[in-house]
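Colleague: no FASTA, just this:
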């Protein structure tokens, strides 16, 4: 049996990243468990000290509404991001190698524009003339790297 997993991302502003990654992935903010008005109430009920809960009572995770993809949890931490990620997400928006390169390029570029409008920044284009790969490296609103390919 496979082990389930979530991806935990340290951040300064979970609410901002919940909005961004829900938009980027087509995910939704995770609702608090039944019987709790918000996540803060849930964690307090389970004995998590107030000082460990960060700011606000908003959702700090996103989930795939179809239940297929992993949960992403945004953990508020006091320190800022200081180096390149050792792990990053590849968002496969181009359609794969069975799709003509020019079509993949158009799809990736359209997604770049959509995510720029959502708060991402473009870092570099990943393409070499004569290759069959096209991608773009980007950063989310807190500087976490991810690729569109």
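Modeller: Perfect, I can see it now. As the structure is a prediction and not an experimental result, all values here were calculated from the model.
Colleague: C-alpha only now, for contacts and for neighbours.
Modeller: OK.
Colleague: Would you map the strands across this structure?
Modeller: 6-11, 28-29, 61-63, 71-76, 89-91, 121-126, 135-139, 145-148 (DSSP state E).
Colleague: List the contacts of the longest helix seen in the chain.
Modeller: Counting residues, the longest helix found in the chain (DSSP state H) is helix 101-117. Identification of contacts with helix 101-117 by C-alpha atoms under 8 Å, 6 or more residues apart in numbering yields 24, 93-96, 121-122, 132-136, 148-149.
Colleague: May I see the buried residues of stretch 16-31?
Modeller: Neighbour counts over stretch 16-31 (16 or more other C-alpha atoms under 10 Å) mark 16-22, 24, 27-31 as buried.
Colleague: Pasting the second one now:
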């Protein structure tokens, strides 16, 4: 049996990135684990520093249960280099190359409005972007 994975993004503003990635992926806030009714109740069970807040983290999931969970956690140090692992946002649908590129363009334009930045465009294939805190990701067509 294959192991499941979570993806974790370090950040300075977990709520800002959670809003962006919910928009980008169509993810939703993951409910707290049972028996907790809120993330604050769940967090209270840990011996965390007094200045830690439930807003210092966000836990997102695919509402259909297919994609990996995304954990977004505030850390004190800033991002200093290119990601060694990045997310590829795959735009669904098929068609000829022009149709696929039109869908990619529409998606990256939507993500720019949500706070993303275009870093490089590989015309007809994919676009390299950054989320509001500079984490790189790609927008490309779904695999054929």
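Modeller: Nice, thanks for sending it over. All values derive from a computational prediction rather than experimental measurement.
Colleague: Report the TM-score for the pair.
Modeller: TM-score of the superposed chains, computed with TM-score structural alignment, normalised by the length of the second structure, equals 0.87; 140 aligned residues with a C-alpha RMSD of 1.9 Å.
Colleague: out of the strands of the first structure, which comes closest to residue 53 of the first structure?
Modeller: Residue 53 of the first structure sits nearest to strand 71-76 of all the strands of the first structure, at 8.1 Å, using C-alpha to C-alpha.
Colleague: what stretch of the second structure lies opposite the closest one in the alignment?
Modeller: Matched against the second structure by TM-score structural alignment, strand 71-76 of the first structure falls on residues 69-74.
Colleague: average gap between that stretch and the first structure?
Modeller: Superposed on the first structure, stretch 69-74 of the second structure shows a mean distance to its aligned partners of 0.6 Å (mean C-alpha distance after the TM-score superposition for the first structure).
Colleague: quick one: that stretch to chain centroid distance?
Modeller: 8 Å (C-alpha atoms, centre = their mean, to the nearest Å).
Colleague: contacting residues around it?
Modeller: Contacts of stretch 69-74 of the second structure with the rest of the structure, by C-alpha under 8 Å, 6+ apart, involve 5-14, 17-18, 56-62.
Colleague: center of the second structure - which residue?
Modeller: Per C-alpha atoms, centre = their mean, the C-alpha nearest to the average position across the second structure is that of residue 21, at 3.8 Å.
Colleague: follow-up on the earlier one: can I get the strands of the first structure in CSV with distance to residue 115 of the first structure?
Modeller: Converted to CSV, the strands of the first structure look like this (distance: least, C-alpha to C-alpha, whole Å):
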stretch, distance to residue 115 of the first structure
strand 6-11, 19
strand 28-29, 16
strand 61-63, 17
strand 71-76, 18
strand 89-91, 12
strand 121-126, 8
strand 135-139, 9
strand 145-148, 10
